[in-house]
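J.: curious how this folds, go ahead:
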Amino acid sequence: MTDTSNFEKLRTPDGGWVGPEELHQVLAEEGYSVGTRKQYLKTLLTRLSKAECKTSKARETQQALMQEVRDILSQEQGKKGQNPISDDV
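T.: From the prediction side, this is the model:
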């Protein structure tokens, strides 16, 4: 099970989402195992796809973060010779 409190680290003070660079910082700080990291990213992608944005700038940041999550998942699955998860979403 993914600890949802960790998603708070990906939120800005005004409730928006951080950018792709900050995502990498959080992943590095948390030191997730491969399985936990994959589950965390999948859950994050689901949350991002359901989240509503109040401004176009917030929407752009959200879209950039979603793309980064998809890219990371695709890279991870590509290493294992699987179809990229982003093709499934």
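J.: contacts, neighbours, all on C-alpha from now
T.: Fine.
J.: wait, what's in contact with K50?
T.: By CA atoms under 8 Å, 6 or more residues apart in numbering, K50 lies in contact with nothing.
J.: any idea how far it lies from E60?
T.: 15 Å (CA to CA, to the nearest Å).
J.: check T46 too.
T.: T46 is 17 Å from E60, by CA to CA.
J.: which strands or helices does the host helix or strand of Q77 pack on?
T.: Element membership for Q77, per DSSP states H and E: helix 56-79. Packing partners of helix 56-79 (3 or more CA pairs under 8 Å, 6 or more residues apart in numbering; DSSP states H and E): helix 20-30, helix 34-50.
J.: this one next, for a side-by-side:
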Amino acid sequence: WAAWAGVAPRTLSRRFVLETGLTFTVWRQRSLLLRSVEMLIERRPVTTVAFDLGYETVSSFIDLFREHFGTTPGRYLKRSSAPCP
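T.: So this is what the prediction gives:
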């Protein structure tokens, strides 16, 4: 991205933090997690979601998901698909 923008990688990294308040790594991770929620709502299997988003193992995806959302993808999906009272 730095080459495309015509700036040094370090400059891009600093600007990214200034503009978003997040490092590129954190922003990318959150972006992937949000996409994973969309995919799970579409009823895609957790294994498919993990590998489609580039995680090396399903467990690494589940661990990060749990760390961020406080529950596993399967439980998150069950909770989000429960009918409202």
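J.: care to give me the TM-score?
T.: With the length set by TM-score structural alignment, normalised by the length of structure 2, the two chains reach a TM-score of 0.32; 50 aligned residues with a CA RMSD of 4.2 Å.
J.: picking that back up, now the helix holding Q77 of structure 1 against helix 34-50, angle please.
T.: On the basis of axes from the mean of the first three to the mean of the last three CA atoms, to 10 degrees, helix 56-79 of structure 1 is oriented at 150 degrees to helix 34-50.
J.: give me the buried positions along helix 56-79 of structure 1.
T.: Counting neighbours by 16 or more other CA atoms under 10 Å, one finds that the buried residues in helix 56-79 of structure 1 are 58-59, 61-66, 68-70, 72-74, 76-77.
J.: what angle sits between it and helix 20-30?
T.: 50 degrees.
J.: can you name the next helix or strand after the strand or helix carrying T11 of structure 2?
T.: Using DSSP H and E, T11 of structure 2 sits in helix 9-20. Going down the chain from helix 9-20 of structure 2, the next helix or strand is helix 24-41, by DSSP H and E.
J.: so which bits of the very next helix or strand once past that next one are buried?
T.: Later in the chain than helix 24-41 of structure 2, the nearest helix or strand by DSSP H and E is helix 46-52. Residues of helix 46-52 of structure 2 classed as buried: 46, 49-50 (neighbour count, 16+ other CA under 10 Å).
J.: tell me how far whichever helix or strand comes after helix 46-52 of structure 2 is from the chain's mean position?
T.: The helix or strand immediately downstream of helix 46-52 of structure 2 is helix 58-69, counting by DSSP H and E. With CA atoms, centre = their mean, to the nearest Å as the basis, helix 58-69 of structure 2 stands 10 Å off its chain's centre.
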